[in-house]
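Engineer: Build me a model from this:
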Amino acid sequence: MQRTHQGLKARQRAERVGYSDNLGLRVHRALSWLDRAEHEADPDSRFIFLWIAFNAAYAKTLMIGFTSTSQPASKPPRKPLTTPWPDRIHRRCLSIVSSRIYILRNQIIHAGATWNGSVNRVQIRDCVAILGDLVPRVIEVMMDNPGGLWSEAGYPVVG
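Structural biologist: From the prediction side, this is the model:
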């Protein structure tokens, strides 16, 4: 199966009957923005559309001080340092890359960057490449796990 909108959409159409409402809405929204991103030539715009697709997949409704299940938010217990070094290194690299993508997202979305500016072209190019690979994989993982506990999507459909 291709990790493109077209390939993932075909899979979603074949499987969506078995999706919960929450998963179905998340996948549907993420695929719509992935489709838009794949049709965009402008790197700044493509980055924004990929970010929206990513956000559509993982975002959830939040209440101040509570999770979406209305239970008090709490920190997970600290894991003992028994994780093998390669796993820890991979997680650390992923954390750094994610942080840098989020900084670029903030710069663009909060007008801290100029459209098509020369300052961050390399970063835009790299982040588009990373998100262009990551977003379809996230959608695929979601569809691989229809029985998972999918919290309510942010901004549920009203009326």
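Engineer: Going by C-alpha atoms from here, please, whenever you check contacts or count neighbours.
Structural biologist: Will do.
Engineer: check contacts around the residue sitting nearest the centre point of the chain.
Structural biologist: In the chain, the C-alpha nearest the mean C-alpha coordinate belongs to residue 54, at 2.3 Å (CA atoms, centre = their mean). Residue 54 makes contact with 30, 131, 135, 138, according to CA atoms under 8 Å, 6 or more residues apart in numbering.
Engineer: Next, the closest residue to residue 4 other than its chain neighbours: secondary structure please.
Structural biologist: Leaving aside its chain neighbours, residue 4 sits nearest to residue 136 (6.5 Å; criterion: CA to CA, 6 or more residues apart in numbering). What DSSP: H, G, I helix; E, B strand; the rest coil gives for residue 136 is helix.
Engineer: Also this sequence, please, to line up against the first:
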Amino acid sequence: MYLLEEIFKKHKHLYSANFNLRMQRGLSWLRKAKELDDDADLRFVSLWIAFNAIYVENLQDVFDEDQQHLRQFLLRLHQLDQEQRIEHCVWERCSQAIADWSNNPYVYQKLWDFQNQNIDEQSWKVHFHADQQRVQHAVAHRDTVELLLIIFDRLFTLHNQIMHGGSTCNSVLMRKHLDTASQILMTLLSRFMLVLLEHGQALDWKKPFYPVIQVC
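Structural biologist: A predicted model of the protein is given here:
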């Protein structure tokens, strides 16, 4: 965390105003998340805000059902990551957490679609099985971006559950899911931000969806 902030302060004058605003916001929420070890709910929410600060360019990104915007974002990061920090995170440092996460039906949206009677039981199980095959294919081919897309799809389900009142604050039932999600997201975000800081000068960064303005 402190390394990221030091790099940002040292090279801030080289980046665009849009990049600096996004990174400043992202780092502030990442710092807050690190201070919330005893609050699993707010730690995860803070990490999600940090991610949105560096990712979201418009509301279509927030409701990116086909994952095209997210795919482009992750692919760009992966291509820029010459030191393969993201690769190491996915396949080494967080490999067990990611394996547990991708096999967890409770963070798979189709399960909840079934519980809410939007689809039948067979349908959600067929979809889950197909998704598990997608995970296996990504692992077999060491397809980092594809595996990240699957991870973020599950993270988005947990995000929706928390943000739309689908869990009790400090729920014992949710603690394991939140801890795993936060471990993955915090580790990934640190790598994402470091890659962005290393290549900030070369990025054509769009204005944040909520820029700093003054209404006269």
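Engineer: what's the spacing between the residue nearest to the centre of structure 1 and residue 111 of structure 1?
Structural biologist: Using CA to CA, to the nearest Å, we find residue 54 of structure 1 at a distance of 20 Å from residue 111 of structure 1.
Engineer: same thing with residue 133 of structure 1?
Structural biologist: Using CA to CA, residue 133 of structure 1 is found at 25 Å from residue 111 of structure 1.
Engineer: ok, back up a step: which of the contacts of residue 54 of structure 1 map to contacts in structure 2?
Structural biologist: For these, the subset whose aligned partners also touch in structure 2 (both residues aligned by TM-score structural alignment, their matches' CA atoms under 8 Å) is 30, 135.
Engineer: now, the most widely separated pair of the contacts of residue 54 of structure 1?
Structural biologist: Largest separation among the contacts of residue 54 of structure 1 by CA to CA: 30 and 131, giving 12.4 Å.
Engineer: Of residue 133 and residue 111 of structure 1, which one has the most company?
Structural biologist: Each of residue 133 of structure 1 and residue 111 has its neighbours counted (other CA atoms under 10 Å); residue 133 has more, 14 against 10.
Engineer: Now do the more buried one against residue 118 of structure 1, distance only.
Structural biologist: Taking CA to CA as the measure, residue 133 of structure 1 falls 24 Å from residue 118 of structure 1.
Engineer: for residue 98 of structure 1, same thing?
Structural biologist: Applying CA to CA, the value for residue 98 of structure 1 to residue 118 of structure 1 is 22 Å.
Engineer: Which one of the two is surrounded by more residues?
Structural biologist: Counted by other CA under 10 Å, residue 98 of structure 1 and residue 118 do not tie: residue 98 has more neighbours, with 15 against 9.
Engineer: Can you tell me the SS state at the equivalent of the more buried one over in structure 2?
Structural biologist: Under the alignment defined by TM-score structural alignment, residue 98 of structure 1 is paired with residue 152 of structure 2. For residue 152 of structure 2, the assignment made with three-state DSSP gives helix.
Engineer: do residue 156 of structure 1 as well
Structural biologist: Residue 156 of structure 1 is classified as coil under three-state DSSP.
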